[in-house]
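Asks: I'll drop the sequence and a predicted model, then ask my questions.
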Amino acid sequence: SAVTIISSKLAEMNNLHVGDTFALKNDFYYYDYENGEEELINSRDLVLEVIGIFESQVVKENIEEDFDGGYIDWMDIEYQNTLYVPNKIVSAENAFQFEQTLTVEPEFAEMYEEEGGSFDYYIPTFVLNTHEDIEAFSEEAIPLLPQLYTVISSGDHYHNISGPIESMSKLSNYVLIAAVFATILIIGLVVLLFLRDRKHELGIYLSLGERRGRVIGQILIEVLVTAFVGITLSLFSGNFLASQLSDTMLKVDDNSAYEDYDYYFQSGLTTDDAIDSYEVTLDANYVLIFYGVGMVTILISTLIPLVYIVRLNPKKILM
């Protein structure tokens, strides 16, 4: 039956109530590319009875308007003007438009007959209760789909965004491991050269009866204070560089991977919104781990040559 459910705003603006009927025009226009004019070929009325009214809810908090008046406002207008009708009504009206196309496009009509008169395809949208059901829904739906049909979910946005991030995370882990070993080796050699220049100073301390532990502590404090300043500077500069690098990777992935999804998903969340919501931040746990790994690495790098020096006899050091 020709029934529909409309929004409360649409009902209010047109003074419609449950049980009322109204007519929509289904016009078919043909655009003539030669003279650049559009001509009305055919038209018919679709009479619908209102059997329900719904309230549209669109989240508008913390969303800035764009240059043309607000993307979310446009989405709200679209929802307010959405009519929910039976699938048969939609199919019948689409069939009317398609039939009119065949009358004005002889070449297309001939190709349609050659293909056996089967150009129909559908893009249904299913709204699930939670994103956790997406994977299970896809696994059950895919075997039931006709040939060439597939399931595209909003979760695919996340997978496309997380792909370069996960690859960057693996790469950074390998770089971190290599950097730790390289740091131990390089700083160990630097500290060794540093201690060689101060070898006589250390020998004098030891020959005067200074305890080895205090000598080691003095050198460690000097090195660790310098290392603390360097780690602090690298923490913030590294965070800035990581943010710039991740933004570049996401934008490159956005240009190459998201073009296909905008056609299927008409929602308030755009690809740009998803990218803008991603940011590189420093939490307390990460900062503590960063300082811990850095200071331990410096400590190991310093102790290895330092222990070797202080274990020598003061006379040998001074010779």
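Replies: Alright, I've got the coordinates. Residues are numbered from 1 along each chain as shown.
Asks: for the rest of this, base every contact and every neighbour count on C-alpha atoms.
Replies: Noted.
Asks: how about the secondary structure of Ile41?
Replies: Following DSSP: H, G, I helix; E, B strand; the rest coil, Ile41 is assigned to strand.
Asks: which SSE is immediately downstream of the helix or strand where Ser91 lies?
Replies: Secondary structure from DSSP states H and E places Ser91 in helix 87-104. Downstream of helix 87-104, the first helix or strand assigned by DSSP H and E is helix 106-114.
Asks: what does that next one contact?
Replies: Helix 106-114 has contacts (Cα atoms under 8 Å, 6 or more residues apart in numbering) with Leu102, Thr103, Ser118, Phe119.
Asks: quick check, nearest of the residues you listed to Val307?
Replies: Closest approach to Val307 among those (Cα to Cα): Phe119, at 81.3 Å.
Asks: how far away is the closest residue to the closest one other than its chain neighbours from Pro106?
Replies: What sits nearest to Phe119 in space, not counting adjacent residues and going by Cα to Cα, 6 or more residues apart in numbering, is Tyr112, at 7.4 Å. Using Cα to Cα, to the nearest Å, we find Tyr112 at a distance of 10 Å from Pro106.
Asks: use this one as the comparison:
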Amino acid sequence: MNFLKRAGKSIIARKGKTLIMLIILSVIGSLVLSGFAIQNAAKSAGEEARKELGATVTLQVDRQKQMQERQASGERGRPEQQEISLEEIEAIAKRSEVKSVNYLSQATATSGSVDPVTSEAADTSDSQGPGAMEMPEGMTTPDFSLNGVTSMELLATYTAGTLKMVDGEALTAESPENSVVIDENLAAENELNVGDTIKITATTTAQSQKLTIIGLSTSTEATSDAGFRAAGFMDAMNQMYVANDTLGQFATEDGQVSLSSAVYSLNDPASIAAFKKEAQLAASDLDWDTYVLDANDAAYQKMVGPIEQVASFSKSVVYLVSIAGGLILALLILLSVRERRKEMGILLAMGEKRSKLIEQLLVETFAIAAVAFLITYATGGMTSQFMTDQLLNREVTEAASSVTTQTGFGGPGGPGQQLLNSIPQITEMTTKIEWTTLIQVAEIGSLIVLLSVLLPAIALLRMNPKEILLRED
């Protein structure tokens, strides 16, 4: 009788052990398959989060680090504004990953012919009341914020839809010199239209410039009355958009552009990490202790924090189940082989080769593993989705508790809960069983079966038939 027939009869004859082994292999397969499926789902969710945030990286002064250093040294107040030299960062824009770049600058201005938009509360309150901004001696209180841009269409508020054009055209690199875009409410207050000319004066240099309105915008951003009293010029209705070169001509002493930040739009969100690393090498002269490349990392981590925890846990599950399952299976096979010592000894005495006996054990175990694999495949989608839902719900709940604890305000509707709700989090993941995942499970399962059979079998079959039979209890 060849070893294949013996393997088949052995599987049928040992129904109890076959069933136990089938259950163990099915559990191992289901958990490993779920682990890989969860990791793939987490990776896909992370990529979607990056796409949602946009493939943009902003070069700016590391304000958080500045504040921490000032607090550590006992200094108070806001750090001095630091501009970025255009020459120092042009090399970054030349990298192949960059699709477009938007250089941003800022200034403030007043105007003798254009009145800023004010709130009713601000009009009826004392200008020196609570929250009012007090300007240093010698400086003029600004009426407007001037935003120097390369293109309005590259602004995050524009792409997100919170800033829109209602008349005329948005400011771009192709716009005529000395063009300006103002808010439709500011235009209505002053009876201005597209094509009109306004004259504004920079508060930093007291130089004036005539600008031609090429477009009217609207913003969904709202400012409270307290905010208006404190800094009405920062409200969206009192903000103007001009070209960087235009702003530099009259708002700086030397007429050169002084950038507050640079926003790089990349071709692929997946290249953000590599771009940040390479950009520091491309602009090696830049003080990277002062500046930082921000790719909305805080928002990204908030969005994908729970799913990364789930992916990390599932990875640990794969390792733990593979090792523990392999050891349990090896122990079960070892006990089975010891029970069959007489059978093995007689077959060896009859001239059967040791390799054939090992092949018989492998065929038996792999046959059971094949059935277990089919069970895993049939139930894998449901199992992996159930595990994903349970784990993700737990992580989201823990994240909510963490925010509430950190803010010091508990309870539903408290500031901690409001903060959590204001940040978009990924609370759902859909797992898919792909062929690559099944191949991974099959490879791990085959390795576990192979080691579980070979180790105990070789330990027994290295003895000669007489020794095996004499050891029979």
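Replies: Alright, I've got the coordinates. Being a predicted model, the structure only gives us computed values, none of them experimental.
Asks: on that earlier part again, quick one: which of Tyr112 and Pro106 of structure 1 has more around it?
Replies: A direct count of neighbours by other Cα atoms under 10 Å for Tyr112 of structure 1 and Pro106 places Tyr112 higher, at 14 against 11.
Asks: biggest helix in structure 1 by residues?
Replies: helix 212-257 (DSSP state H).
Asks: distance from it to the middle of the chain?
Replies: Per Cα atoms, centre = their mean, to the nearest Å, the displacement of helix 212-257 of structure 1 from the mean C-alpha position of its chain is 25 Å.
Asks: stretch 278-298 of structure 2 too?
Replies: Taking mean C-alpha positions (Cα atoms, centre = their mean), stretch 278-298 of structure 2 and its chain are 19 Å apart.
Asks: again with stretch 281-299 of structure 1
Replies: In terms of Cα atoms, centre = their mean, the centre of stretch 281-299 of structure 1 is found 27 Å from the chain centre.
Asks: where does that stretch end up in structure 2?
Replies: Mapped onto structure 2 using TM-score structural alignment, stretch 281-299 of structure 1 covers residues 432-450.
Asks: so what touches that stretch?
Replies: 29, 32-33, 36-37, 41, 322, 325-326, 329, 362, 365-366, 369, 373, 377, 380-381.
Asks: let's see that with 10 Å instead.
Replies: The contact list for stretch 432-450 of structure 2 (Cα atoms under 10 Å, 6 or more residues apart in numbering) reads 25-26, 28-38, 40-41, 318, 322-323, 325-327, 329-330, 333, 361-362, 365-366, 369-370, 372-373, 376-377, 380-382, 384-385, 452.
Asks: show me what the helix holding Ser91 of structure 1 is packed up against.
Replies: Helix 87-104 of structure 1 sits against strand 21-32, strand 37-54, helix 106-114, with contacts defined as 3 or more Cα pairs under 10 Å, 6 or more residues apart in numbering; DSSP states H and E.
Asks: list the contacts of that helix.
Replies: With Cα under 10 Å, 6+ apart, helix 87-104 of structure 1 has contacts from 1-4, 26-30, 41-46, 48, 84, 108-112, 119-120, 122.
Asks: for the buried ones among those residues, write the corresponding PyMOL selection.
Replies: In PyMOL, this line selects whichever of the contacts of helix 87-104 of structure 1 come out buried by 16 or more other Cα atoms under 10 Å:
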select buried, resi 3+4+28+48+109
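Asks: centre-most residue in structure 2?
Replies: Residue closest to the mean C-alpha point of structure 2, counted by Cα atoms, centre = their mean, is Tyr300 at 3.6 Å.
Asks: a helix runs through that residue, doesn't it?
Replies: Yes. Counting by three-state DSSP, Tyr300 of structure 2 is part of a helix.
Asks: need the contact list for it.
Replies: Counted by Cα under 10 Å, 6+ apart, Tyr300 of structure 2 has contacts Gly46, Ala49, Arg50, Glu52, Leu53, Ile423, Pro424, Gln425.
Asks: that one matches what in structure 1?
Replies: Mapped onto structure 1 by TM-score structural alignment, Tyr300 of structure 2 lines up with Tyr158.
Asks: repeat for Arg340 of structure 2
Replies: Using TM-score structural alignment, Arg340 of structure 2 sits opposite Arg198 in structure 1.
Asks: from the contacts of stretch 432-450 of structure 2, list just the buried residues.
Replies: Here, 16+ other Cα under 10 Å leaves 25-26, 28-38, 40-41, 318, 322, 325-326, 329-330, 333, 361-362, 365-366, 369-370, 372-373, 376-377, 380-382, 384-385, 452 buried among these.
Asks: tell me the secondary structure at Val280 of structure 1.
Replies: coil.
Asks: is it true that it touches Ala242?
Replies: Yes. The pair Val280 of structure 1 and Ala242 passes the contact test of Cα atoms under 10 Å, sitting 7.2 Å apart.
Asks: tally of neighbours for the nearest residue to Tyr158 of structure 2 once chain neighbours are set aside?
Replies: Spatial nearest neighbour of Tyr158 of structure 2, chain neighbours left out: Lys164 (6.2 Å); criterion: Cα to Cα, 6+ apart. Residues within reach of Lys164 of structure 2, counting by other Cα under 10 Å, total 19.
Asks: which stretch of helix or strand covers Lys164 of structure 2?
Replies: strand 163-168.
Asks: what packs against that strand?
Replies: Under the contact criterion of 3+ Cα pairs under 10 Å, 6+ apart, strand 163-168 of structure 2 touches helix 156-160, strand 179-183, helix 184-189, strand 208-219.
Asks: now do the second one against strand 208-219, angle only.
Replies: Calculated by axes from the mean of the first three to the mean of the last three Cα atoms, to 10 degrees, strand 179-183 of structure 2 forms an angle of 40 degrees with strand 208-219.
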